[in-house]
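K.L.:
no FASTA, just this:
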């Protein structure tokens, strides 16, 4: 593939790079609880608990930087409670963040329950993240941008849908490629499949996991689901967890990307890592199959550590106002 990213630890622009990456998405405070035994209902269960910066959009942006994209930007909404912490974390990660401050609602909070198999279950308080509105958008945010990525969580509120619709319209006017992460089976079911597909019409790339692809198409076979999604004028890249990924273009499966062997500790943010590395590689000139290989590499790296970000840097292990280091 052309313009292969440097992978973990890389920095600087990549060969063939054409413009930066803008992520319009969510920032969240993650409470990650890794429990080795099943949850004991009505009493205590021992767990390793960390307070970490997260959010699907913010995580993807950080992984794109880690995978070599020199210009990564983020538009998101946060509460006053954790603004400084999240700004510092994103700045330390190399992301140029524009965080709109909400004076009425706190920052999104996600409790991630991670079992002994590294599978995670989320309890989500979307907070300020889904209150991003069309008024928070400006077409000038696309200046110098080669790709726009929209976090699916914004589609699950009226205000958020207005924001991503405005961003998508501006991108189409400028000829900027747009990708969408569907984000959540449960929330898509609440919104409705037909409406979600209608709202995302015009996006070049969909990046669902296997369950989301099945839900969006009604097809049990993941490869058939990927092919069906790609007939909507999109590239469909379906992540399969430990089984790798499937890439489909123009109604045909064009690649089956093998997984990268690793020992999983926490699957929180693995899909976000895939997305960030995939988009960095696309900006560097990779085709979808080649970019998916980079995504699998990043996903494998993500599951070896707690939380959804690439790694801790100065100040990033401290919770908002808590002054305690990540262990």
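P.N.:
Perfect, I can see it now. A quick note: this is a predicted structure, and the numbers were derived from the prediction, not measured. Numbers count the residues shown, from 1 in each chain.

K.L.:
only C-alpha atoms for contact and neighbour calcs from this point on.
P.N.:
OK.

K.L.:
And the strands in this protein?
P.N.:
Using DSSP state E, the strands of the chain run over residues 20-24, 28-34, 48-54, 72-79, 96-102, 108-114, 120-125, 145-151, 177-181, 205-206, 235-239, 245-249, 252-257.

K.L.:
Which other helices and strands does the shortest one contact?
P.N.:
Spelled out, it's strand 205-206. strand 177-181, strand 235-239 (3 or more Cα pairs under 8 Å, 6 or more residues apart in numbering; DSSP states H and E).

K.L.:
picking that back up, Serialize the strands of the chain to TSV and add fields for mean neighbour count and distance to residue 197.
P.N.:
Listed next are these as TSV, based on neighbours: other Cα atoms under 10 Å; distance: least, Cα to Cα, whole Å:
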stretch	mean neighbour count	distance to residue 197
strand 20-24	26	18
strand 28-34	24	25
strand 48-54	21	26
strand 72-79	25	22
strand 96-102	19	27
strand 108-114	22	25
strand 120-125	14	23
strand 145-151	24	14
strand 177-181	23	11
strand 205-206	23	10
strand 235-239	29	13
strand 245-249	25	17
strand 252-257	18	19
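
K.L.:
possible to save these as a markdown table with distance to residue 163?
P.N.:
Conversion of the strands of the chain to a markdown table gives the following (distance: least, Cα to Cα, whole Å):
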| stretch | distance to residue 163 |
| --- | --- |
| strand 20-24 | 9 |
| strand 28-34 | 18 |
| strand 48-54 | 20 |
| strand 72-79 | 10 |
| strand 96-102 | 12 |
| strand 108-114 | 17 |
| strand 120-125 | 19 |
| strand 145-151 | 10 |
| strand 177-181 | 14 |
| strand 205-206 | 18 |
| strand 235-239 | 23 |
| strand 245-249 | 28 |
| strand 252-257 | 32 |
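
K.L.:
dropping in the other structure now:
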């Protein structure tokens, strides 16, 4: 059995570092350019695998050079890619600007990801044998819904990251077990800026919610419990690009292992704190021994 299946995107991240992001119509001079394997789906798969999960990836790469690198990156982190399709044409790309404060702005070009608008029989078989299915919104919505409905039919827990942020159709919410937005996505989904109040509103749509709050930690809400806040370690961020994906991947591993939710969130926050101290997306993600040790070399007081 594969513990965690990820149905999601694979992108090559084209990353430029600048002192500050340009304003509209402005040109600024960057100091570094790198290509880094990424995509929210692939990032979550790598994060979960490095955190100790047994992980398989469903998605698509292109026939370009990026596609080969993306597949190899997943396999290097022990992610099963047997059902990662190869689609004629370019792979997905993400164009990322990272500023000196560690913030980022991203433009995604779907490429091969746009072909994942349905499941194959093999996809459903793999999903049905899993403990959890991770989903995001960088694939066509029809493919995301098909995956979530397949998981629901087989009693497999669905974990949805609603990013890039957009309104969610009722048929997807109906088969979502755990929704994990950040505070901005939660506000967009509910029209409520206050995260605890947004979490309460989201519980009318899904049974369980974790909202990530960046350096302020995360909150958990479920229909049969109150709201629990879990703080995050304080560290000096270098690049926050994959922090949310690192959190979700590690969180799902911990939940599949049966850990209490607050403990799982704290462990996932340590993983995310480690990731933001390093540049890149998948390249920044910590391995399980690092998370267990909680080695936060860039930690700050207070």
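P.N.:
Ah, there it is. Remember, it's a predicted structure, so these values are computed and weren't measured experimentally.

K.L.:
Reformat the helices and strands packed on strand 205-206 of the first structure as a markdown table; add distance to residue 268 of the first structure.
P.N.:
Shown next, in a markdown table, are these (distance: least, Cα to Cα, whole Å):
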| stretch | distance to residue 268 of the first structure |
| --- | --- |
| strand 177-181 | 15 |
| strand 235-239 | 14 |
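
K.L.:
Which stretch among the ones you listed approaches residue 148 of the first structure most closely?
P.N.:
strand 177-181 (4.8 Å; Cα to Cα).

K.L.:
Please name every helix or strand in contact with the closest one.
P.N.:
Strand 177-181 of the first structure packs on strand 145-151, helix 158-174, strand 205-206, going by 3+ Cα pairs under 8 Å, 6+ apart.

K.L.:
whereabouts in the second structure does the first one align?
P.N.:
This means strand 145-151 of the first structure. Counting by TM-score structural alignment, strand 145-151 of the first structure pairs with residues 130-136 of the second structure.

K.L.:
And for the residue nearest the centre of the second structure, nearest residue in space, chain neighbours not counted?
P.N.:
What sits nearest the mean C-alpha location of the second structure, by Cα atoms, centre = their mean, is residue 245, with 2.9 Å. The shortest distance from residue 245 of the second structure to any non-neighbouring residue, by Cα to Cα, 6 or more residues apart in numbering, is to residue 44 (5.0 Å).

K.L.:
neighbouring contacts of the match of strand 145-151 of the first structure?
P.N.:
Contacts to stretch 130-136 of the second structure, defined as Cα atoms under 8 Å, 6 or more residues apart in numbering, come from residues 1-9, 40-41, 44, 127, 144, 148, 151, 156-164, 252, 256.

K.L.:
what do you get for stretch 75-94 of the second structure?
P.N.:
Applying Cα under 8 Å, 6+ apart, the contact partners of stretch 75-94 of the second structure are 9-14, 38-39, 45-46, 49-50, 54-64, 66-67, 71, 74, 106-113, 115, 122-123.

K.L.:
can you do 6 Å?
P.N.:
11-14, 46, 55-64, 67, 107-112 (Cα atoms under 6 Å, 6 or more residues apart in numbering).

K.L.:
Quickly note the distance from the aligned residue in the first structure for residue 203 of the second structure to residue 239 of the first structure.
P.N.:
Using TM-score structural alignment, the partner of residue 203 of the second structure in the first structure is residue 230. Here the criterion is Cα to Cα, to the nearest Å. By it, residue 230 of the first structure lies 14 Å from residue 239 of the first structure.

K.L.:
ok, now residue 268 of the first structure?
P.N.:
14 Å.

K.L.:
list the buried ones in stretch 76-96 of the first structure?
P.N.:
Under the neighbour-count criterion of 16 or more other Cα atoms under 10 Å, stretch 76-96 of the first structure has 76-83, 85-90, 92-96 buried.

K.L.:
one step back: next, the contact list for the match of residue 203 of the second structure, please.
P.N.:
236, 248, 249, 250, 251.

K.L.:
The first structure: which residue goes with the residue nearest to residue 245 of the second structure?
P.N.:
Mapped onto the first structure by TM-score structural alignment, residue 44 of the second structure lines up with residue 60.

K.L.:
my guess is its match meets residue 272, correct?
P.N.:
Yes. In this structure residue 60 of the first structure lies within contact range of residue 272 using Cα atoms under 6 Å: 4.6 Å.

K.L.:
so where is stretch 166-182 of the first structure in the second structure?
P.N.:
Using TM-score structural alignment, stretch 166-182 of the first structure pairs with 146-162 in the second structure.

K.L.:
so how many other residues sit close to the nearest residue to residue 185 of the first structure once chain neighbours are set aside?
P.N.:
Closest residue to residue 185 of the first structure apart from its sequence neighbours, by Cα to Cα, 6+ apart: residue 212 at 5.5 Å. Per other Cα atoms under 10 Å, the neighbour tally for residue 212 of the first structure reads 24.

K.L.:
Residue 212 of the first structure maps to what in the second structure?
P.N.:
Going residue by residue (TM-score structural alignment), residue 212 of the first structure aligns to residue 185.
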